[in-house]
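Asks: Need coordinates for the below:
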Amino acid sequence: MVHDLLQEMGWEIVRQESTRDPGKRNRLWYHEDIYRVLEENELHKLKHIDLSFSKYLRIQDLSLAPNLENLILESCTSLCEITSSVDGLNYKLLILNLRHCKSLDSLPTDIRLESVEKVIFSGCSNLKKFPQISWNMKELYLDETAIEKLPSSIENLSRLVILNLKDCSMLERVPSNICKLRSLEHLNLSGCSKLGGLLDNLRNLTASRVLKAVRVAATREAPISIPYLRRLEKLDLTNCFIKELPDNLGQLSSLQSLLLGRNFFESIPSIAALYKLSYLDLSYCERLQVLPELPRNLRNIDAYNCTALGVSSSFSIFFENLNFFYHGARINLSNCLNLDQDAISEFFNGILQLEKRTLKMYGIMRNNNTGCVCFPGSEIPELFVFQRKESFITLEKQEILGDNSLSSLLVCVVVEFRNYHNEGQGLVVVFECLLTREDGTIDMFRGTLRGWNYGNGPDNVDSEHVFLGYDSYSNFSDLYNINHHKYRKMTIRFYVENLTKRLGCCNVKKCGVLCRNDLF
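Replies: Down below sits the predicted model:
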């Protein structure tokens, strides 16, 4: 209601610019005004044109709108050319957007757009050639076009910050002089399946912050120049058939996300010096045998379906440095079927003993972190003193009361997956705690263990897996005081769901609970 009133007030303010001649206004929205202005070629004050989804649009003489700043023509599916009259917008046009104009098959070669900052041809699937240009834009989107090569004049785009070539499946090469783009921060080559690999002289892209090259199949070896991109924050080389990584990968000192999934290397050089790294994806690296020494600030690891991966000393050192139960982390080792279940269970018993020493040194940490580790297995680690072969467990007051109040629970479950197929909706183990007072009143709170997030995780799972972790948002001390309310028992029930529904193909077979107080 308020929004509508404000919009109408805005329309009236613009209408008052010229009540009799809409061609003198800087914006038009009423269809009769637009028709009149276009018919009489009165476009002098117009700054913004948006004719998106106009199926039968044929572009007019835009030189009649010399003050135009934004030209938006998304999904004008009959538009097959841009006339040279766009050249008349040389010094004012800032944004040119022709996204999904699927009939557009060529661009004029004589257009000069000195002022333009963003040019979007995304999804122009019949656009095969990009001309020699003198448009010094900041952002250029050519993703999902049919271009076969970029012009050599691209080196003149000294202001270019973003170059998106994603899913240009006909692109056969990128000119080597692209490395002269010293302002380029985002380069996306993902899905350019005909490329003969990445360029070797990437070290000159000194401003680079994001480099994506998913499914650039001919890469084989990651360019040795990549580690020289010291400002790089995200590197995505997923599914590039890489067999060997550069030894100096650990020099990417600004890196926050490293995605190397679905490749063929057997080992990874040390990345322990990547102190800013928070996410590492090694999923479906089926030849990877051992994890490298890992940085202590790493918070998310996806290493599912690494079927040759074994438990290593570096993994133990990582957990000790991480202080898992204080900082929190999500580690997905699902379908890593080569992991020795006895060894990994013993390993986590050791981690829990480490938590015991940490609590004795620092006391109960009241943070808002969550932690979850998922790995193949059918047994609850023995240090979980309360266990049951069901999807729920009940503890009496004397079993759960340690100090004056409870702190965060550590929980562990064994989940049986039966024909689980990942629909991209994530997966969490939910635990619901029901606290029964002496008078029979029940208080409840809910926590979760995040197995995998929206859009990732293993494609299929058909075996039993262990989920171990905690959710500090379910901290007893912040919600309930055991002595004050005189609870007589606590029941915790577990089940598995994605982001939309409970999953019937995932059954909790065993569960275990450990109150942190019990570690003393």
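
Asks: from here on, contacts and neighbour counts on C-alpha atoms
Replies: OK.

Asks: Three-state assignment for S85, please.
Replies: helix (DSSP: H, G, I helix; E, B strand; the rest coil).

Asks: Could you do E293 as well?
Replies: Per three-state DSSP, E293 ends up coil.

Asks: how about the helices in the protein?
Replies: In the chain, the segments counted as helices under DSSP state H are 2-15, 31-40, 313-322, 324-327, 341-362, 397-400, 476-479, 482-485.

Asks: now, of those helices, which is deepest in the fold?
Replies: Each of the helices of the chain was scored by mean neighbour count; the highest is helix 324-327, a mean of 21, by mean count of other C-alpha atoms under 10 Å.

Asks: quick one more, to check against the first:
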Amino acid sequence: MQDNKVKHWNGVQNLVNLNYVDLSFSKHMTEIPNLSRASNLQYLILNGCSSLLEITPSSIQNLNKLVELDLRNCIRLISLPDGIQSKSINLYRCYTLEIAPKISCKVENLYLSGTAIKESLFVEHPSRLVQLDLSHCSSLESLSSSICKLKYLEVLKLFRRSKLKRLPHDFGDLEASEFLDSKATIIEEVPSSILHLPKLCKLELCRVDDEPTPLNWVLNSSSGSNSIEWIDFSNFQMTKLPDNLGQLSFLEDLYLSGNNFKSMPENIKGLSKLKFLDISNSRRLQLLPELPMGVGVMANDSSSLQSISDPLFLLLPHWRRRKTSFIHCFKLDLSKILHEESCREFCANICFPGDEIPKWFTFQNTGSYITLDQSLDWHNKNFLGFLASIVVSPGFYCGIHFYVVTCYCSVKSEDGEEQIYITEHEL
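Replies: Sure, this is the predicted structure:
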């Protein structure tokens, strides 16, 4: 019955065998039919019912087998009854909904993205809530400490546009939490207990890039998760990184762009699983410490960066590919990094500022191609491959610098057979 002209449904119908109702895009429907006798109903889909104002308690009472209540894009919806017995409730883009209903302990997934709620919801305990989406809630000002009692909560999304400035102090009590996403917010205070979460894998706390207030967060010496793989602390305005950063032994991706620290803890070299480090726009950082072998580094616009303690991290096993970029790092002393011996085992895309190809490259040419007219012993174990250096002018698109290099390698055998290899590199 999608995109229909249903306005209302009079009376109470005996619909005991009904298990699926889809009235999506019923643009003239201001209230839903009385479904109180549809006791076996599992799915109630009301997506895009733009005239729907409220759902009365009597219309959905006795729906104890409800699996999904979909109210996405009900842009005029102002109220919901408390204690809805559904495993999933989706209120995405219900722009006029200001007060979240009391949630029954049966609800496992609750999506409030784009609503007008100002404070977090009340949840019946013991709660089974696994996923809570509060993203794009532009009026959200606070989170109740009761949210920390959600023992089964795995995913919490707070990103974009909220007025939320702090997280509850008991955040470390969310023992099942695996993913916290609060990127592009104005959060000023984060409890140190957040890194005690035993199952936390991904922590995104990056703030909007024009937020001037430094983050109020002091990590104690015992902070550290045995499971966290991804951390984003971008735009925190941090002047000092936690000394125990190297204790996060499972960390693979670390985003620290837009901060004000002058140095990085030396124990970062102990992060053996680290694959990517973003320190872009770290304008006060002067020295890049010793890093794990093979980590990819994005250091664009780190204008004070002068040296790299040990360039060996640029080398890596041949089975892992990654990119490293030092765009606009004009103070960096390249002569100590790019030399013939250090580059013999490169297996990476690396971008440095400069306007010439190092002289130790054997074959050089002006233009977009070069020809090597000689035989190569492909079976010689000392032959590792080709290392190419090119000078390109920067691209610019929608305010963002970007570099895309496409390489074509044509190999011809003595009998005239040709094989072409193509690779594209975005830096």
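
Asks: Need the TM-score from the superposition.
Replies: Overlay of the two chains. TM-score (TM-score structural alignment, normalised by the length of the second structure): 0.80; 396 aligned residues with a C-alpha RMSD of 3.5 Å.

Asks: ok so, going back, what about the helices of the first structure, which gets the closest to V429 of the first structure?
Replies: helix 324-327 (17.7 Å; C-alpha to C-alpha).

Asks: mind checking how far that closest one is from the chain centre?
Replies: 23 Å (C-alpha atoms, centre = their mean, to the nearest Å).

Asks: just stretch 76-95 of the second structure next, same as before
Replies: For stretch 76-95 of the second structure, the distance to the chain centre is 26 Å (C-alpha atoms, centre = their mean).

Asks: I'd like the helices of the first structure laid out as CSV, including distance to L229 of the first structure.
Replies: Output for the helices of the first structure, formatted as CSV (distance: least, C-alpha to C-alpha, whole Å):
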stretch, distance to L229 of the first structure
helix 2-15, 46
helix 31-40, 50
helix 313-322, 26
helix 324-327, 29
helix 341-362, 36
helix 397-400, 53
helix 476-479, 45
helix 482-485, 54
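
Asks: Could you point out which of those sits nearest Y56 of the first structure?
Replies: Of the helices of the first structure, nearest to Y56 of the first structure by C-alpha to C-alpha is helix 31-40, at 14.7 Å.

Asks: now that closest one: how far from the chain's centre is it?
Replies: Counting by C-alpha atoms, centre = their mean, helix 31-40 of the first structure comes out at 44 Å from the chain centroid.

Asks: L202 of the first structure corresponds to which position in the second structure?
Replies: L202 of the first structure maps onto F171 in the second structure, with residues paired by TM-score structural alignment.

Asks: show me what contacts the residue minimising distance to the centre of the second structure?
Replies: In the second structure, the centroid-proximal residue (C-alpha atoms, centre = their mean) is E204; its distance is 6.1 Å. For E204 of the second structure, the contact set (C-alpha atoms under 8 Å, 6 or more residues apart in numbering) comprises L180, D181, S182, K183, W230, I231, D232, F233.

Asks: Need the residues you listed in a markdown table (columns: distance to S309 of the second structure and neighbour count).
Replies: Listed next are these as a markdown table, based on distance: C-alpha to C-alpha, whole Å; neighbours: other C-alpha atoms under 10 Å:
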| residue | distance to S309 of the second structure | neighbour count |
| --- | --- | --- |
| L180 | 33 | 20 |
| D181 | 33 | 21 |
| S182 | 33 | 24 |
| K183 | 31 | 23 |
| W230 | 24 | 20 |
| I231 | 24 | 20 |
| D232 | 24 | 21 |
| F233 | 23 | 21 |
